[in-house]
Each structure stands twice: as C-alpha cells, then as structure tokens.
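K.L.:
need a structure here:
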Amino acid sequence: MERVYRMTVASVYVHYVTKLERKGRTTAELNRVIEWLTGFGDTELTAHLDRGTTFEDFFEQADLNPDASLITGVVCGVRVEEIEEPLTQKIRYLDKLVDELARGRAMEKVLRS
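P.N.:
Okay, the predicted model is just below:
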C-alpha cells in the first residue's frame, strides 16, 4: 500500500471520471461524493489535483465525514469496515463510493443521507 499512498490523487481521479462517465454519471457527482467524504469543495479539490497531492497528504488534510464509518461493503475482495490501517480504509471508502455511483445507486444513498 505504500506505493498507493504516494500516488497522486489526480492520477486516479481521471480513472474515476472515465469509469463514471461510461456509466452515465458526471464529474459533478464525483466531486460531490469527494466533498461529502473529505470536506474539499470544488476549489480545494482542483487545487489538490493541480498540485499533484498524494493520497497520503490528501487524506491527512481532509476533514473526514463523521458518517464515513457507515460505508460498508467489499472493495477488491476486502470488507472496507474491517480494514485496520486508517489511510487504506479512507482510500477504500472513496473507491467504494465511486463503485456505488457507477452502479447507479441514488446519490442520497451513496451519501448515507
């Protein structure tokens, strides 16, 4: 996971966008999910993407949503609620939210509201 921690958010973000657009979802929806999870609005998110912020720094600076612990399920064969390493769990939370969007889940359910 050390390699993933050092990856830039921007390098993965483009793959999230591609995945979601193929499934009929929008970049705005992706950004909304990221804002819900991290507290970063569009301006802050764009700044992180432009700066090449690593996942480690990105989540270190994030104000994680208190309801993030409600994100459950399997990503890459691992239950996200059982991941013990905090940074890995945060990254997998984001992956899980993107997966739910791609599957067509309603935004209200994705955002646990």
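K.L.:
hey, let's count contacts and neighbours off CA atoms from now on
P.N.:
OK.
K.L.:
ok, the residue sitting nearest the centre point of the chain - contacts?
P.N.:
When CA atoms, centre = their mean is applied to the chain, the residue found nearest the centroid is L94 (2.4 Å). By CA atoms under 8 Å, 6 or more residues apart in numbering, L94 lies in contact with I34, L37.
K.L.:
confirm it sits in a helix?
P.N.:
Yes: according to DSSP: H, G, I helix; E, B strand; the rest coil, L94 belongs to a helix.
K.L.:
please report how far it lies from L101.
P.N.:
Noted for L94: a distance of 11 Å to L101, by CA to CA, to the nearest Å.
K.L.:
just to revisit the earlier point, distance of the residue nearest to the centre of the chain relative to E56?
P.N.:
Taking CA to CA, one finds L94 at 13 Å from E56.
K.L.:
this one as well, want them side by side:
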Amino acid sequence: MSKHKIYSMSFVKVYPHYVTKAEKKGRTKTEVDEIIRWLTGYNQEELEAHLEKQTDFETFFAKAPHLNPSRALIKGVICGVRVENIEEPTMQEIRYLDKLIDELAKGKAMDKILRN
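P.N.:
You can find the predicted model right below:
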C-alpha cells in the first residue's frame, strides 16, 4: 500500500493555513506555535528550523523530540474520521494537530486545547 501524499508534503506548505485559520477567528500565530510545540516537544527554534528546511510531515513527526502523552486525550471528528480511531500513527499525529487547530479556531481556551 502506498503512503498518503500528505506524508511527503512539506510541513511549511500547510503551516500558513493553520495560522490563517486561527487568525481569521481572532487567534494568533503564537497560539498555533504553542499548540505545535505542545504536541511535538519541539522548541520554537527547532520548529522554525523545520519550517525553513521544508521538512515533510512524516519526518516532522518522526523526529519530534517528545510527542505529548496527553495527545491521547484528543477526541473528536476531523475530515469525517474520529481521530482516536485512526490506526496509522503518522496520520493520527497529523489529524491530532488538525483537531487542535480546529479547536483553536472555534474559540476554545488554550488550557482546554492543551488538555490541562
């Protein structure tokens, strides 16, 4: 079975869409970055380096320093699929991020988004 095309897509191609989605709803790039750092364990400099290097999604998540164990608390539907039921690990990580950005755009408080 071939890999989904998003795995080879550069993270920096999608990142501006995350930021735009958040900003359209009165949220900030800083909040988007905080969510990404929370999920992956990257610090801001590492995140920016991956954006600059145009790292693909698969590598971005594979090299994440510390995937947050609380990400298992992320539940709900994204693109018509329940994120907690996705069996392919990389796709689940991508959809976790999509779900968190959706929650941000819907006005959810950061402490709830970050499962505090």
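K.L.:
please list the outside residues in contact with stretch 78-96 of the second structure.
P.N.:
7, 57-58, 61-62, 71-72, 74-77, 98-99.
K.L.:
try 6 Å this time
P.N.:
When contacts are defined by CA atoms under 6 Å, 6 or more residues apart in numbering, stretch 78-96 of the second structure is touched by residues K75, G76, V77.
K.L.:
now, the residues you listed that are in strands?
P.N.:
Taking DSSP state E, the ones among the contacts of stretch 78-96 of the second structure that sit in strands are V77.
K.L.:
Serialize the contacts of stretch 78-96 of the second structure to a markdown table and add fields for distance to V19 of the second structure and neighbour count.
P.N.:
Putting the contacts of stretch 78-96 of the second structure into a markdown table (distance: CA to CA, whole Å; neighbours: other CA atoms under 10 Å) gives the following:
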| residue | distance to V19 of the second structure | neighbour count |
| --- | --- | --- |
| K75 | 22 | 14 |
| G76 | 21 | 13 |
| V77 | 20 | 14 |
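K.L.:
number of nearby residues for the equivalent of V81 of the second structure over in the first structure?
P.N.:
Matched to the first structure by TM-score structural alignment, V81 of the second structure sits across from V78. V78 of the first structure has 11 neighbouring residues, counting by other CA atoms under 10 Å.
K.L.:
for D98 of the second structure, same thing?
P.N.:
Neighbourhood size, D98 of the second structure [other CA under 10 Å]: 16.
K.L.:
what's the answer for T40 of the second structure, then?
P.N.:
By the measure other CA under 10 Å, the count of residues near T40 of the second structure is 23.
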